[in-house]
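K.L.:
fold the following, please.
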Amino acid sequence: MSLDEHEYRRLLCSMSLGYTAYHVWALQARRERKFNIARLLAAASSVKRIRAELAFRALGEVGKTSDNVARALAGLEPESVATGPVTGTGAISRDLLNRAARALAEGRDLLASELDDLFVCGGCGELMEGPTDACAICGTVREGFQSFRAAEAMGNLGPTSIMRRLEQSITTIHALMSDIDEELLAVRAVGGYSIKELIGHLADTDEVFRERAWLILELDEPRLPAAHPPKLAKAEVYRTHPLADLFEHFQNSRQQTLDLLRGLTAAAWRRTGNHPIFGIVPLTHQGNWVIEHERSHLVEMAQLRHDLLHQHDQFNPPVLPPNLVAEILEGE
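P.N.:
The predicted structure follows:
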């Protein structure tokens, strides 16, 4: 093996491991609702993926698709090599990670004022903070960058998809609460909450979103209020509410939200507000925010419903996988 080939194999191994590490860490940060830190980790993951791809290609491991499929079926067995460090080795990466570490030491996410939009060069994998016209390393223009913007931290759904998801939630929640004893809907999972509490919580969150949307549409770059109630524990009162009342509460709130948003122009969806954590964000950001939060709880509710209907021991509450339990953080 030549020195160059050995180095490429070392890079491939190191960058592949680094990609996996940062990718999974980004997912974990999202689960903990540290969305700006997740954005940083996702950008770092992209750096590693691009550099792993460059090394893989340099080793001649990429051919025509027919050859690649044949190799996949045959089984690709790369040689094992020592990797060296796989994370945080560049100066900018270490600077960004140190900022994240300081924020986490204070029990919070990075603020938008502490982390600018991030870009990764698609040509060489260089990580950049803030807008730039071209990569200083390889000259790739900004159109060839991958972007990790604060405004897109929640997701990239456009107005049509946002509206469709908001509408679908009414049907989904109705299906989740149908054909199940109302007493079971008040049963809490271990370390979690009941379906009744979650329905009430989603209605509360929808009201927060609608308030923010109204402010964005009516005022010029308003300061957006933090999520309230910020904790699911505030929803405990809903355990004793009649199910029909809870669903009506959610349905009425969601219908008001849909009425507010229906028929908005593309320009209206681009109107912005000033969020204490995420900075200047468009209405689409907040639409993705409520949908991302809602999706997590709908999965949680579906799992809880399944376990309640199929568990053999009715005296022990269900235990949900930890990754299914979501929550809004203070100030989010």
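K.L.:
use CA for all of it now, contacts and neighbours both
P.N.:
Will do.
K.L.:
is it true that Ile280 lies in a strand?
P.N.:
Yes: counting by DSSP: H, G, I helix; E, B strand; the rest coil, Ile280 is found in a strand.
K.L.:
next, the second sequence, to be compared with the first:
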Amino acid sequence: MPDPARLLAVARGLEDDGQYNVAKLFRAAAYGALVRSARARPRIGEGLAEAAAAAIDDLRAAGAPPELIAAMERGIAAALAGEWASLEELPPTAVCRDCGRVVLSDTPVRCPECGAHELTLWDIAPNYYLDPLPVEAIGPALARGLAEVEALASGVSDEAAELGVWPMREIVAHLLASEQLLVGRARRMLAEGEPRLVSVSPDDITAGVAAVEPTLTGLLRAYGVARRATLDLVGVLAGEDWQRAGFHPEWGRVTVQQQLGYVARHEASHLAELARRRAGE
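P.N.:
Have a look, this model is predicted:
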């Protein structure tokens, strides 16, 4: 396995010499090596508590900031209790690009370790789905996503749709439930002034949709109807509509652009799983 630390060190050295275009290759490879080394992912009830405790102990032994340790312990306790820690409990998080210090603050601050300017810190979003897609890319991405989901799931029997660790029917139910939730939030942002949003369990909303429509055929039909309504909405948005926003208890301020881009990115993240289910894996 390639050494991520070595790859990142080369990337940073190249950046110091102004070789940014070459540096990106080594930085990407460093992240790729980290991802490949973390394929076995503990889940709640399946080793997460023990793995998190060990990771926190490692950080504590390495002298990590006490506020980071405390925030991690609060967050893990909430997760193990089936709850969601709020932004007040787990403030915005950034990493100093110069020294690697993790900084927790709801207001811009300089790195407390090396003094690097706040504009040089790397903000860590709760989920990459929140990275805003360009406005002009959202409609085409949503249209392509629907076509891919329909191509992968159409013609699959109800029996085959129940096979696999995460069956195809449940994946499509999850996509439909997410569409209803996320686009519903976007519509509230457009209709209200900065509405307060609510954290929900993905498992709960998926189970609710699956209970209402028990067949893959029915779920696909409902998904198509929901997505076409979303595309209609995207088609009439203009100018400042995209920057209307709401406040999420975990994520903070979220715009219509972010929420609809989230729909596209989230759907795309599940296409490979649908392809594996269709192939019988």
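K.L.:
which stretches of structure 2 form helices?
P.N.:
Along structure 2, the stretches classed as helices by DSSP state H are 4-16, 20-37, 48-61, 66-80, 135-153, 168-191, 202-212, 216-236, 256-269, 271-278.
K.L.:
now for the longest one, which elements pack on it?
P.N.:
Contacts defined by 3 or more C-alpha pairs under 8 Å, 6 or more residues apart in numbering; DSSP states H and E place helix 168-191 of structure 2 against helix 202-212, helix 216-236, strand 245-248, helix 256-269, helix 271-278.
K.L.:
one step back: in CSV, list the helices of structure 2 along with mean neighbour count and distance to Ala125 of structure 2.
P.N.:
What follows is the helices of structure 2, written out as CSV (neighbours: other C-alpha atoms under 10 Å; distance: least, C-alpha to C-alpha, whole Å):
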stretch, mean neighbour count, distance to Ala125 of structure 2
helix 4-16, 17, 21
helix 20-37, 16, 16
helix 48-61, 14, 20
helix 66-80, 15, 15
helix 135-153, 17, 19
helix 168-191, 21, 17
helix 202-212, 15, 19
helix 216-236, 17, 24
helix 256-269, 23, 12
helix 271-278, 18, 23
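K.L.:
quick check: end-to-end length of stretch 186-193 of structure 1?
P.N.:
Start-to-end span of stretch 186-193 of structure 1 (C-alpha to C-alpha, to the nearest Å) is 8 Å.
K.L.:
any buried residues in it, and which?
P.N.:
Buried residues in stretch 186-193 of structure 1, counted by 16 or more other C-alpha atoms under 10 Å: 186-189, 192-193.
K.L.:
Leu41 of structure 1 and His297 of structure 1, how far apart?
P.N.:
Leu41 of structure 1 is 24 Å from His297 of structure 1, by C-alpha to C-alpha.
K.L.:
what of Arg270 of structure 1?
P.N.:
Going from Arg270 of structure 1 to His297 of structure 1 by C-alpha to C-alpha gives 27 Å.
K.L.:
ok, now which ones touch the most centrally placed residue in structure 2?
P.N.:
The centre of structure 2 sits closest to Asn127, judged by C-alpha atoms, centre = their mean, with a distance of 3.0 Å. Residues counted as contacts of Asn127 of structure 2 (C-alpha atoms under 8 Å, 6 or more residues apart in numbering): none.
K.L.:
dump the helices and strands packed on helix 168-191 of structure 2 to JSON lines, plus distance to Ala33 of structure 2.
P.N.:
Output for these, formatted as JSON lines (distance: least, C-alpha to C-alpha, whole Å):
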{"stretch": "helix 202-212", "distance to Ala33 of structure 2": "29"}
{"stretch": "helix 216-236", "distance to Ala33 of structure 2": "36"}
{"stretch": "strand 245-248", "distance to Ala33 of structure 2": "33"}
{"stretch": "helix 256-269", "distance to Ala33 of structure 2": "20"}
{"stretch": "helix 271-278", "distance to Ala33 of structure 2": "20"}
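K.L.:
quick one: which of these is nearest Ala54 of structure 2?
P.N.:
With C-alpha to C-alpha as the criterion, Ala54 of structure 2 lies closest to helix 202-212 of these, at 27.0 Å.
K.L.:
re the thing from before, can the helices of structure 2 go into JSON lines with extra columns for distance to Ala116 of structure 2?
P.N.:
Converted to JSON lines, the helices of structure 2 look like this (distance: least, C-alpha to C-alpha, whole Å):
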{"stretch": "helix 4-16", "distance to Ala116 of structure 2": "16"}
{"stretch": "helix 20-37", "distance to Ala116 of structure 2": "20"}
{"stretch": "helix 48-61", "distance to Ala116 of structure 2": "22"}
{"stretch": "helix 66-80", "distance to Ala116 of structure 2": "19"}
{"stretch": "helix 135-153", "distance to Ala116 of structure 2": "32"}
{"stretch": "helix 168-191", "distance to Ala116 of structure 2": "36"}
{"stretch": "helix 202-212", "distance to Ala116 of structure 2": "38"}
{"stretch": "helix 216-236", "distance to Ala116 of structure 2": "40"}
{"stretch": "helix 256-269", "distance to Ala116 of structure 2": "29"}
{"stretch": "helix 271-278", "distance to Ala116 of structure 2": "40"}
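K.L.:
please consider this matter closed, and thank you.
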